[in-house]
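K.L.:
Sequence below, structure please.
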Amino acid sequence: MSGRKIAGGQLPDETALVLPVSWREHIHPRRGGWLRLATSVNTDAAAFLMAKLDEALPLFAGADAALLTAFRAYRAGEADPLGAAVAAQLVLRVYGDDERAGPEHIVDAWATQHGLTFAAEAAVELGRVELEAAGSKAAVNWVLRFRAPDTAFHFWVADALVARARVLLAAADDDSYDAAVEALEAHRGEHLTRMIVSFLVPTRQDWVDELCAAGTMRGGVKGDWSMLLCSLGSAKQLEKVHLTTHLREQLNYRDILYTLVDGIGTGVAPTVALLLDRHPKDRDLWGILVRLPTDEAFDLLVDRLDTKPGLPAVLAAVKDYPVRAIHRLAAAAGGNSVNAVAAGQVLRGHVQENPVLMAAVLPVLPDDLRPIVEPFTVGYGQLPEAPADALPAILHSPPWAVARPAASAVVVQGLAVPEHRALKWATGEREAWKVQVDGGLYPAFPFDDAAAAVKSYRSGSLDWYEHISLFTAGPENVVRPLLAAWRPGGQCSWDAQYWGKPLVARYGLEALPPVLHMAKAKPATAAELLLPFVTPEVASLMADWLVRLKSARPTATA
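P.N.:
Sure, this is the predicted structure:
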């Protein structure tokens, strides 16, 4: 049979929600949730943090007096959570890309220095502190100030630290966890800190309810509400959140979806189905419905059998829940609608493929379903398998199963790659691409000293958006020598299809190396940047895309 086997005549248990191991890396663990991590604190992290702090201090131009006092107290060894948050904001500015992937160093340092409760409080205080650039962009100094309360925010810098604190709290013993919850109540004075507290300790569902009310209130604070979404613990909360546009739009991220399943369980099914109607090609949403071991979730899949992804999803659910499939498909198979006919076809195949399962299920089927299922059982397993010599040869020896010598590739000798290199613009195309430089789509050149900007670029101290500003708006005599070696990646490639156009319009063939690099990395979005180029490497790449990449084929044929 497909799915689980029958052992000792017992039907399989199809009521337990078992989440895939592949979801593990995307779930923010919670106390009492499915994902239980055995985690330990890095006791060497405190020394790492202090070394990084010494490196960051020269960039520290000043701060609000209260922040400065708290920071000095923390540096002196006092358990000052606000001071620790100030230190973390500074240290994050001097992290390299490889180190920024391991923010547990900072949170583990806090836990090592003053305990888990202190680490949790410091993580919350991150929401009260913001760092702003001061002085020349080529030689940035940073000024710390309190974040204006109850304003919109996008928590890019410190979200990984907060996530690490949640991991430690989820794995803590009961006494340590309860002590942290009690201490965090005093830190719920502002919108962002309330959000962080609920993210850290989602067991306090009364606090989550307060945030749901605030998030769905007309005219409330906009911005990033993902921490609230990862704190939800009931289907009622999720249904309420889904009705609010700016919250619903954030439900499409994998870490939020999988964390919701961990926190709410099978109750997510109705909302996931509504999201699926908005995003019918979203494989994560289909995968969640398939995994949920309830009649409701199975019926929601069957309701969508008339969609292209619906049939594979239902077949996957049939494999995971073979007994439930018989009941729910039979219930849906009555009538002449497209879905009813499709449900009957799936049911017929399932029944006839699994005679052992049917022998156990048929006697206990409800009376209203047995007449629908029984006709599909007639005749299965009664016909003997035909011998190979009784079949046409093509059925037992298909052509693709017979080994044949590989055909030799046709090679045309004496061809040379042309060295012609040029730009060929469509009418008005270059002017349209160049307008984006003058039209304010990207910031003007933000550096006081071009030579200092180049020096910062070569040293690797420019941020990704400063790279874009330098190359799209910097003095041409400064930028041209840098183009051949520039390989924009990571966040630099965001919106490359927009800022890359003025780059090509401005520098022509000299812009090919960075543009070619981006197009190879992200052909779906950056391929069109190569349209004006007439060069051997672009022609070769287009030929490859034409036969291999559906997403880039329109550009290759343009």
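K.L.:
From here on, just use CA atoms for contacts and neighbour counts.
P.N.:
OK.
K.L.:
How about residues contacting stretch 227-240?
P.N.:
Defining contact as Cα atoms under 8 Å, 6 or more residues apart in numbering, one finds that stretch 227-240 is touched by 28, 195-196, 198-199, 201-202, 205, 208-209, 211-212, 216, 251, 256, 259-260, 263-264, 267-268, 271.
K.L.:
Now intersect those residues with the helices, please.
P.N.:
195-196, 198-199, 205, 208-209, 211-212, 256, 259-260, 263-264, 271 (DSSP state H).
K.L.:
Show me where this structure has its strands.
P.N.:
With strands called from DSSP state E, the chain shows them at 60-63, 129-134, 141-146, 422-423, 533-534.
K.L.:
Now do the first one: which elements does it pack against?
P.N.:
It refers to strand 60-63. Under the contact definition 3 or more Cα pairs under 8 Å, 6 or more residues apart in numbering; DSSP states H and E, strand 60-63 sits against strand 141-146.
K.L.:
hang on, the earlier thing: and the ones in helices among the contacts of stretch 227-240, which two are the farthest apart?
P.N.:
Within these, 196 and 271 form the most distant pair, 24.3 Å apart (Cα to Cα).
K.L.:
So between the two, which is more surrounded?
P.N.:
Using other Cα atoms under 10 Å as the criterion, residue 196 and residue 271 rank with residue 196 on top: 28 against 19.
K.L.:
One more, so I can put them side by side:
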Amino acid sequence: MSNGRTAQVTMPGSHDEPAGSPETTGEVSGPGEHEQHAEDRLTMPAAWLRALHPRRGGAKVAVPPLDPAAPERLAAKLDALRQQVLDALEKCPDPELVAAGTAYLAGEPTAPPLGAAVVVASLSWSDHELAALFAETWLVERGLVFAATAMTELASLTYEVAQDIWRVQRMASDEYHHYWYGWNRMELAGRVRAVLSAASDAEYAQVVAALAVSREGGLHHRVMASFLAPSETGWVTADCAEVSAVNVYLAHHLVPAISTPEQAALIADHVHGHVAANSTSLATLVDGMGVEVVPMLIGWLGQTYDADGERRLLGTLAELPSDAAMRALLDRLDQKHVQPAFLRAAARFPRRAMRLLAATGGKSADQLLRAHVLTHLDLVEEVVASADTTAAERITGIANAVPVAAAPPEALPEVLVSPPWARKRKTRKPTVVTGLTCADAPVLRWAPGERDNWRSSLEQGTGTAPTTRRGRRSPAASPPTAAGGTTGTTRSPCSSPGPSGWPRRSSGSGGPPTSGAPATGCRR
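P.N.:
Take a look at the predicted model:
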């Protein structure tokens, strides 16, 4: 952080001042100092609080209460899926998994957490509500210790398909499940983690003790334990190091667990931006690391596969009270999506934006600096006092420039003073000529030789009308036929092109044309 300040974290709408602020230490300060201090405070937007995975000791979020009706709803859904689970268990080669899964499916109260995990792993998840129901049921019926342990067991299971049957099996530490399988496991884990973050100290200690035992099961167990209890920083650091050496595919599961630059450095190279640039991961990272997450976010810029991911990364940088975060935006001002993010950051941190813009070259930065200084003239003296000589001269040069006098209205052309679109215009009534009637009888007239040309084309059996030199149909293409029949073309008499300038419509009747008279149903 610049100026030696440390960013403080507050919630939206909080009136509590961060520790060490003038208000809490009793120092006398003016409004300007209070506002300046606010620029060094990290405020978690409400959208971040809704998206993040909460951690014990982190941002305070409301954890939804347990749903007592979840077990009943899960039982009804499992009845319809029971045969699918039984088929998977029958094909499973591991007797321990079969026994545990069978016991849980039968509803035995002593069924171990492994059994719950086996049943979950045996389902193909066509029903998206199942994940939430499993987590909720474990928490309601068996408690946090059971739910947390079941999650570590589930993290170690994968499947293979044998004759269209899912067969559950354990993974070795260097194995990873299919890229699409288990997409919803983090939904279960997220719910368990949220409830654990709000648990009492005694219950939390019980869960940590159970997780410590479960961690002995393997790397997959350990990574899930770190996700569930990120406050156990010793676990997280050890798991980051092991993952980077044994199974880098597990690194993205540790992103929501890390809280120090050392942990981030161990896995940063193994986590791609397109995986991490989602709202949940970014908000959880900021909650855990604060402004120290900036280097990790900068490293992911340009790695996302879509514009939304890039905008989320840039938007996260824009909310961080850090010189490094704002410099990252200034260094990319001419890149797509960056300027809107910088303008948000400048509105949130106007002093920092003025100081850093003044130290940045380039046409875009010059234009933004001029607009920013003129918008915040009240901050110029304060920022200049802490800026270097060159930056201070740029700021004061803009602020002290002789303003261009505004021309009085009488000196401007009337069209600029009162533009036509700003005046109400009188609607003119259209002129209508009444009493017009057409007394002429409708007549079909052929151009000289046109009828003979049309008849000869039909006699040759071409069935197609002559065309002009430009490839258009001749006006004599398909006139009405005799005796109400057709001539080999599929056009009806009144849908065929006629003499030039002769619009027609069909009245639904037909009849043979007569020489010098229009065909029945054809009108001009």
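K.L.:
Would you pull the TM-score for this pair?
P.N.:
With the length set by TM-score structural alignment, normalised by the length of the second structure, the two chains reach a TM-score of 0.65; 383 aligned residues with a Cα RMSD of 3.2 Å.
K.L.:
Rebuild the strands of the first structure as TSV, extending it with mean neighbour count and distance to residue 16 of the first structure.
P.N.:
Below are the strands of the first structure laid out as TSV (neighbours: other Cα atoms under 10 Å; distance: least, Cα to Cα, whole Å):
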stretch	mean neighbour count	distance to residue 16 of the first structure
strand 60-63	16	53
strand 129-134	16	44
strand 141-146	19	47
strand 422-423	13	62
strand 533-534	18	57
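K.L.:
among these, which is nearest residue 23 of the first structure?
P.N.:
In terms of Cα to Cα, the element of those nearest to residue 23 of the first structure is strand 129-134, at 32.6 Å.
K.L.:
Against which helices or strands is the closest one packed?
P.N.:
Against strand 129-134 of the first structure (3+ Cα pairs under 8 Å, 6+ apart) you get helix 81-92, strand 141-146.
K.L.:
Which helix in the first structure has the most residues?
P.N.:
The first structure, longest helix under DSSP H: helix 338-353.
K.L.:
ok, and for that one, which residues are buried?
P.N.:
Buried residues in helix 338-353 of the first structure, counted by 16 or more other Cα atoms under 10 Å: 339-344, 346-348, 350-353.
K.L.:
OK, contacts around the residue mapped onto residue 330 of the first structure from the second structure?
P.N.:
If you follow residue 330 of the first structure across to the second structure using TM-score structural alignment, you land on residue 358. Taking Cα under 8 Å, 6+ apart, we find residue 358 of the second structure in contact with 366, 369, 390, 391, 392, 394, 395.
K.L.:
hmm, try it at 6 Å
P.N.:
Shown in contact with residue 358 of the second structure (Cα atoms under 6 Å, 6 or more residues apart in numbering): residue 391.
K.L.:
what do you get for residue 481 of the first structure?
P.N.:
For residue 481 of the first structure, the contact set (Cα under 6 Å, 6+ apart) is empty.
K.L.:
for residue 188 of the second structure, same thing?
P.N.:
By Cα under 6 Å, 6+ apart, the residues touching residue 188 of the second structure are 131, 135.
K.L.:
Then residue 40 of the first structure?
P.N.:
So residue 40 of the first structure contacts nothing (Cα under 6 Å, 6+ apart).
K.L.:
what residue of the second structure takes the place of it?
P.N.:
Mapped onto the second structure by TM-score structural alignment, residue 40 of the first structure lines up with residue 65.
K.L.:
burial of residue 281 of the first structure, as a residue count?
P.N.:
14.
K.L.:
likewise residue 279 of the second structure?
P.N.:
18.
K.L.:
Next, work out how far apart it and residue 115 of the second structure are.
P.N.:
Residue 279 of the second structure sits 33 Å away from residue 115 of the second structure, going by Cα to Cα, to the nearest Å.
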